[in-house]
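Participant: Got a sequence here, can you build the structure:
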Amino acid sequence: MNAFDSPFVVPVAGCVMILGLGVAGIYSEIRNKELRSQERIAMLQRGVPLADIERMMAQTVDEEKKVRDPLRSLANARRTALILLACGVGLGVFGLLLYEILQIRPVLVVAATGIINLCIGVGFLIDYNMQKRELSRFGMEVDSEASL
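Facilitator: Here you go, the predicted structure:
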C-alpha cells in the first residue's frame, strides 16, 4: 500500500506545513536578534560609545514602529474592498457559468465561495466609510481621490 493513498495525507500535510511555518518564524526571529547583538558587539569593538549604539538601535526600532499615514490607510481599505468585491463577483459568475456548462449541482459551491469574498469586501467598505468619517471628525479633509 502506498503511503500517499491514505485519506489522512492532506490533513497531516497541512498540519506539518503550519508547524513548519511556526518553526521558521521562531528561527527567523532568533536569527534576527543574533544578528543585532553581533552588530552591537562589532560596534563596541570599533570603539563606538555604548550610548550612541543604544540611540542607533532605538532609532531603528522607532522606524519599524512608525505611525502610518491615515490617508494611505484609507486608500488601502478602499482598494482592498474593491478587489475583494470584484473577486467575489468573479467567483460567483464563474461558478454559475460552470454550473450551466456542466449541469452538476455540487459545482454551485464555487459560486457560493464568492459570497465569502463579497462579505469581506463589504466589511472593508464599511471600514473605509468609518475611517473617512473619523478623519473628517478630526478635521482632516479627505480628497475626492480618496473617496469612493
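Participant: From now on I want contacts and neighbour counts done on CA atoms only, so please keep to that.
Facilitator: Will do.
Participant: Quick check: longest helix in the protein by residues?
Facilitator: Counting residues, the longest helix found in the chain (DSSP state H) is helix 9-46.
Participant: With adjacent residues omitted, what lies nearest to P70?
Facilitator: In space, and not counting its chain neighbours, P70 is closest to L135: 7.9 Å by CA to CA, 6 or more residues apart in numbering.
Participant: List the buried residues of the longest helix of the chain.
Facilitator: Residues of helix 9-46 classed as buried by neighbour count (16 or more other CA atoms under 10 Å): R40.
Participant: here's the other one to compare against:
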Amino acid sequence: MRDSDADIAIDVLNKLIDQELKAASAGMRDGNRILEECASTRYHAYTFARDEIRKALADAVEERDARNPFQCQRDELVTQDMHTCDLCGRWCPSPVYRVCLCYADQSRVASDVCADCMWRLGFRPVGTVPLEAYRRYERWVSEHPTGRRG
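Facilitator: Predicted structure coming up:
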C-alpha cells in the first residue's frame, strides 16, 4: 500500500469515526439506545481499524529501514534537505549518495541517489572510519611526506 493510499484510508476512517460519534451523541440525546449502541460499536471498530493501519505502517517503515543500511538510522542526525533522485526521479530526504554507474565504455555520474535506489541496485555500504581516526591518519600523512608510495 502506498503512503497516499494509506492516507486516504485513514482520512475515510476519520470521517466515519466523526459520523458515528455524532450518531452516538444524537442517540444519547434523543434517548434512542439502539442507535447509540450501534453507533458506539461502529465508532470503536473504526477507531481500532485506524490505529491498526497506523501501527502497521510504522512497523513497515521500521522493517524497511532495518534492512536498508543506506537509510538513516534511529537518532542519527541528518539535514532536512529534499532532493530529486537522479535514478528514480522521486523526491527524497537526505542522505543521498553519489555514484558512478559504468557499463563497458559508458558511464554516468548520479550525484543524488536515494537510499531506496542504492538498496535496489545492490550497492554495499562502505566501511566508515571514525572522524578521530581519520584526523590521526591525516596528521600522520602530513608528518611523513614521501615522494612515492607503493
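Participant: Got a TM-score for the two of them?
Facilitator: The TM-score (TM-score structural alignment, normalised by the length of the first structure) is 0.39; 72 aligned residues with a CA RMSD of 2.7 Å.
Participant: between the helix or strand following the longest helix of the first structure and helix 9-46, what angle do the directions make?
Facilitator: As assigned by DSSP states H and E, the chain's next helix or strand after helix 9-46 of the first structure is helix 50-64. Relative orientation of helix 50-64 of the first structure and helix 9-46, computed by axes from the mean of the first three to the mean of the last three CA atoms, to 10 degrees: 150 degrees.
Participant: Off-centre distance for stretch 83-91 of the first structure?
Facilitator: Centroid separation for stretch 83-91 of the first structure versus its chain: 17 Å, with CA atoms, centre = their mean, to the nearest Å.
Participant: A77 of the first structure touches V122, doesn't it?
Facilitator: No. Here A77 of the first structure lies out of contact with V122, judged by CA atoms under 8 Å, at a distance of 10.7 Å.
Participant: what about those two, which has more around it?
Facilitator: Neighbours of A77 of the first structure and V122, each counted by other CA atoms under 10 Å, are more numerous for A77; the result is 21 against 16.
Participant: and the next element down the chain from the helix or strand containing L71 of the first structure?
Facilitator: Assigned by DSSP H and E, L71 of the first structure belongs to helix 70-102. Where DSSP H and E defines the elements, the next helix or strand beyond helix 70-102 of the first structure is helix 108-137.
Participant: pretty sure C92 of the second structure is in a strand, no?
Facilitator: Yes. Looking at C92 of the second structure with DSSP: H, G, I helix; E, B strand; the rest coil, it is inside a strand.
Participant: what about it, neighbour count?
Facilitator: 18.
Participant: Tell me which stretches of the second structure form strands.
Facilitator: Here the second structure has its strands, by DSSP state E, at 82-84, 91-93, 97-103, 106-113.
Participant: Check which helices and strands the second one is in contact with.
Facilitator: If I follow you right, that is strand 91-93 of the second structure. strand 82-84 (3 or more CA pairs under 8 Å, 6 or more residues apart in numbering; DSSP states H and E).
Participant: Okay, buried residues for the strand it packs on please.
Facilitator: By 16+ other CA under 10 Å, the buried positions in strand 82-84 of the second structure come out as H83, T84.
Participant: which other helices and strands contact it?
Facilitator: strand 91-93.
Participant: can you do 10 Å?
Facilitator: strand 91-93, strand 106-113 (3 or more CA pairs under 10 Å, 6 or more residues apart in numbering; DSSP states H and E).
Participant: So which of the strands of the second structure is nearest H44 of the second structure?
Facilitator: strand 91-93 (36.1 Å; CA to CA).
Participant: Report the set of residues contacting both of A77 and V122 of the first structure.
Facilitator: Y128 (CA atoms under 10 Å, 6 or more residues apart in numbering).
Participant: distance of the most centrally placed residue in the first structure from C119 of the first structure?
Facilitator: Central residue of the first structure (CA atoms, centre = their mean): T80, 10.6 Å from the mean position. T80 of the first structure sits 12 Å away from C119 of the first structure, taking CA to CA, to the nearest Å as the criterion.
Participant: if I look at these two, which residues touch both of them?
Facilitator: L125.
Participant: before we move on, the earlier item: my read: the residue nearest to the centre of the first structure touches L118, true?
Facilitator: No. The criterion here is CA atoms under 10 Å, and T80 of the first structure misses it with L118 at 11.3 Å.
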